[in-house]
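Visitor: sequence plus the predicted model coming up.
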Amino acid sequence: MSNRAPNEARVIPLRPAARPGAVPTAPPRRGPTPAEPLWRDLIGDVLRRERLAQERTLKDVAEAARISMPYLSEVERGRKEASSEVLAAAARALGLGLGDLLSLAQGELVRITSRTTGHLGRGTGRTTSSHDGLCLVA
């Protein structure tokens, strides 16, 4: 039986604990790191760009997705963290699958971070960033 309270979370450290008596070292100093874009901003940008490319109104897409027009507007502007159900409905209304939407957003993320951090591989067409993939955690 555990000594923890039933609702107490167990914390697993991501880095190994320092050895007893070891002198802590400061991380190497680097220039200011540009802020990563927020996922909701990327998704909103992709949804809006796709809607405008199809020359469709916010009202049309919201009705097709069966979500409110003000809420879709908030999602497009990156003001709301939409659920996967809402994102899937909006994507379907635009003729996309949820995977297509996420792939477009991931491509946008790579494009933005490559431009701001200079991690674009020279002549290879691939990034050299360690963030060259997509992982979503619930």
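Guide: Sure, I can see it.
Visitor: switch to C-alpha atoms for all contacts and neighbour counts from now on
Guide: Noted.
Visitor: before we move on, what SS does Val86 have?
Guide: helix (DSSP: H, G, I helix; E, B strand; the rest coil).
Visitor: hang on, it packs against Ala64?
Guide: No. When contacts are counted by CA atoms under 8 Å, Val86 is not listed as touching Ala64 (11.8 Å).
Visitor: which of those two has more neighbours?
Guide: Val86 (18 against 14; other CA atoms under 10 Å).
Visitor: count of neighbours near the nearest residue to the more buried one once chain neighbours are set aside?
Guide: Among residues not flanking Val86 along the chain, Ile67 sits closest, at 7.5 Å (CA to CA, 6 or more residues apart in numbering). A total of 15 residues lie near Ile67 under the criterion other CA under 10 Å.
Visitor: okay, pairing it with this:
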Amino acid sequence: MSTIVPLPGTRRRRRSELLWREAVGDVLREARQDRGERILDTASAAGVSPQYLSEVERGLKDPSSEMLSAITGALELPVHDVAGRAADRMARGSGPLCLAA
């Protein structure tokens, strides 16, 4: 019938547990979107490239503590809050499955 083809950079390995970088990326993306900011806006405020922030949000890059601090500072979130949210997300698992038609 139909074949599902993942978009470049969006494939996640099948496993029951999220990676830390994926959970942190999800939390950062949600925080940015809740603020109504574009990647360019947040990246500029954090002093990182939009490409780097995009890779962090997609769980492709594991940011150093300095980079994480810069990004969370731009989002006006304490690092410990992001870490706590990421830990909660990991404890719940990968979250709901969303399929596109």
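Guide: Yep, that arrived. Nothing here was measured: the structure is a model prediction, and the numbers come from that model.
Visitor: got a TM-score for the two of them?
Guide: Scored against TM-score structural alignment, normalised by the length of structure 2, the superposed chains reach a TM-score of 0.75; 82 aligned residues with a CA RMSD of 1.8 Å.
Visitor: ok so, going back, gap between the residue nearest to Val86 of structure 1 and Pro34 of structure 1?
Guide: 34 Å (CA to CA, to the nearest Å).
Visitor: and the helix or strand hosting Ala91 of structure 2 against structure 1, how far off on average?
Guide: Element membership for Ala91 of structure 2 (DSSP states H and E) is helix 79-92. For helix 79-92 of structure 2, the mean deviation from structure 1 after alignment is 1.0 Å (mean CA distance after the TM-score superposition for structure 1).
Visitor: residues contacting the spatially most central residue of structure 2?
Guide: Nearest to the geometric centre of structure 2 sits Gly25, at 1.6 Å (CA atoms, centre = their mean). Shown in contact with Gly25 of structure 2 (CA atoms under 8 Å, 6 or more residues apart in numbering): 56-59.
Visitor: can you do 10 Å?
Guide: 19, 31, 53-63, 82, 86 (CA atoms under 10 Å, 6 or more residues apart in numbering).
Visitor: if you rank those residues by neighbours, which is first?
Guide: Leu53 leads the contacts of Gly25 of structure 2 on contacts (other CA under 10 Å) with 27 neighbours.
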